[in-house]
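In: Structure for this input, please:
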Amino acid sequence: MQHLGIIPDGNRRWAKQNKLQTVIGHQTGGSAVKAAINACLEQNVKYLSIYTFSLENFNRSESEKEYLFKLIPEECKKTLPELIEKKVRIKFIGDKNYFPKSVTPSLVELEEQTKGFDAL
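Out: Below you'll find the predicted structure:
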């Protein structure tokens, strides 16, 4: 397999079913993405596309969006060293301008810091 596409969906539903806070669902979803990256590297999959934030997500409650917009830069910063170590390139497709100005720099940095890699 050369290319795997994933649409992570159901983080909130999973959290509710397990009687956990929604934020735990989002954190667990982030862990699942990292696991997918590692699995692709192990299986020599060349491309991984992850559809992570649709325009519909901007219709969520203000508190949930606020949490997500705080989580995204934190996860980018935390994940970057491992992506560099594993030579994983990150390319965001879509309009980053929908995100608050506090989020966009971390997305741009991930792309810039990994643009020369090709392990995945």
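
In: Only C-alpha atoms from now on, for both contacts and neighbour counts.
Out: OK.

In: Provide the count of other residues in contact range of Pro8.
Out: 14 (other Cα atoms under 10 Å).

In: Also Thr114?
Out: Residues near Thr114, counting by other Cα under 10 Å: 19.

In: Would you indicate which residues of the longest helix seen in the chain are buried?
Out: For the chain, the helix with the greatest residue count under DSSP state H is helix 62-86. Residues of helix 62-86 classed as buried: 64, 68-69, 71-73, 76, 80, 83-84, 86 (neighbour count, 16 or more other Cα atoms under 10 Å).

In: Could you export those residues as a markdown table, including distance to Lys19?
Out: As requested, the buried residues of helix 62-86 are exported to a markdown table (distance: Cα to Cα, whole Å):
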| residue | distance to Lys19 |
| --- | --- |
| Glu64 | 17 |
| Leu68 | 20 |
| Phe69 | 23 |
| Leu71 | 21 |
| Ile72 | 23 |
| Pro73 | 27 |
| Cys76 | 27 |
| Leu80 | 31 |
| Leu83 | 32 |
| Ile84 | 36 |
| Lys86 | 35 |
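
In: this one as well, want them side by side:
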Amino acid sequence: MKELIDLSNLPQHIAVIMDGNGRWAKRQGAARVFGHRNAIKAVREATEGCAELGIKHLTLYTFSTENWGRPKFEIDALMQLLVHTIRAEIPTLTENNVRLTTIGDTTSLPRACRAELEEAIQLTEGNTGLNLILALSYSGKWDIVEATKKLAQQVKNGTLTPDQIDEDLFNQALATEGIANVDLMIRTGGDHRISNFMLWQLAYAELYVINDVFWPDFRKPHLWEAILTYQGRERRFGKISEQLVK
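Out: Take a look at the predicted model:
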């Protein structure tokens, strides 16, 4: 399937809602945390698959602002898992020339998580391949509110006037400053919603929902299929077919 992909028509930025860990674990008769632990291979497969193709950016919806409302024992387990996973994956990231970055309110994360993240970001910052973005304590609404605050502060300081604010300026104020907007969003688990994820950046993304696969079972062939579907779609960005340059 990989050989069918047109390398001249790749999405620059793929975003993934990694859904279904809890339901996957329930099918195994296990606790939700068991699903999170078994999702690490899926993360590795998605990352390596994007790196192999030359995708520029991969954003994984790792932990939303709403996830803080989950039971404390699940949050604690998730944070511990995050620390151990980042530590273990640094050699693999480097081997695949992957640079790790984050978006979100990372100041709200436990100190150990922040320390591991900062170390991994520093150790991989020289890598020039895929930019792997972990959305941590992130939501689309949070991102838009924070961007609005930044611009409002500039107006208050007298360095910006309201009339100067346009889409480009707002893009620059978002957490994804300097990163292309999302071309393809993949969601596992079958739910057809974007769950407060990158609301601005997803404005013209192609959506691909995998109905019969939970995230722990996601593998490279699922990625290939999503990209092939993306390449078969006509992206009009509000125009009509006849206006597109062939």
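
In: before we move on, the earlier item: what residues of the helix or strand that the longest helix of structure 1 is followed by count as buried?
Out: Next in sequence after helix 62-86 of structure 1, counting helices and strands by DSSP states H and E, comes helix 104-114. By 16+ other Cα under 10 Å, the buried positions in helix 104-114 of structure 1 come out as 104, 106-107, 109-111, 113-114.

In: List just the nearest of those residues to Tyr51 of structure 1.
Out: Nearest to Tyr51 of structure 1, judged by Cα to Cα, of the buried residues of helix 104-114 of structure 1 is Leu107 at 14.7 Å.

In: Tell me where structure 2 has strands.
Out: 13-17, 57-64, 99-103, 131-138, 184-188, 206-210 (DSSP state E).

In: what's the second one packed up against?
Out: Counting contacts by 3 or more Cα pairs under 8 Å, 6 or more residues apart in numbering; DSSP states H and E, strand 57-64 of structure 2 packs against strand 13-17, strand 131-138.

In: Which stretch of structure 1 lines up against it?
Out: Mapped onto structure 1 using TM-score structural alignment, strand 57-64 of structure 2 covers residues 47-54.

In: re the thing from before, can you tell me which of the buried residues of helix 104-114 of structure 1 is nearest Asp9 of structure 1?
Out: For the buried residues of helix 104-114 of structure 1, the nearest to Asp9 of structure 1 is Leu107 (20.8 Å; Cα to Cα).

In: Determine which residue in structure 2 is aligned with that closest one, please.
Out: By TM-score structural alignment, Leu107 of structure 1 lines up with Leu117.

In: Verify the stated contact: its match with Ile86.
Out: Yes. Leu117 of structure 2 is in contact with Ile86 according to Cα atoms under 8 Å; the separation is 7.2 Å.

In: Translate Thr28 of structure 1 into the numbering of structure 2.
Out: So, by TM-score structural alignment, Thr28 of structure 1 is matched to Asn38.

In: Count the residues that sit near its match.
Out: Neighbours of Asn38 of structure 2 using other Cα under 10 Å come to 16.

In: Please apply the same query to the one 4 residues further on.
Out: By the other Cα under 10 Å criterion, the neighbourhood of Ala42 of structure 2 contains 18 residues.
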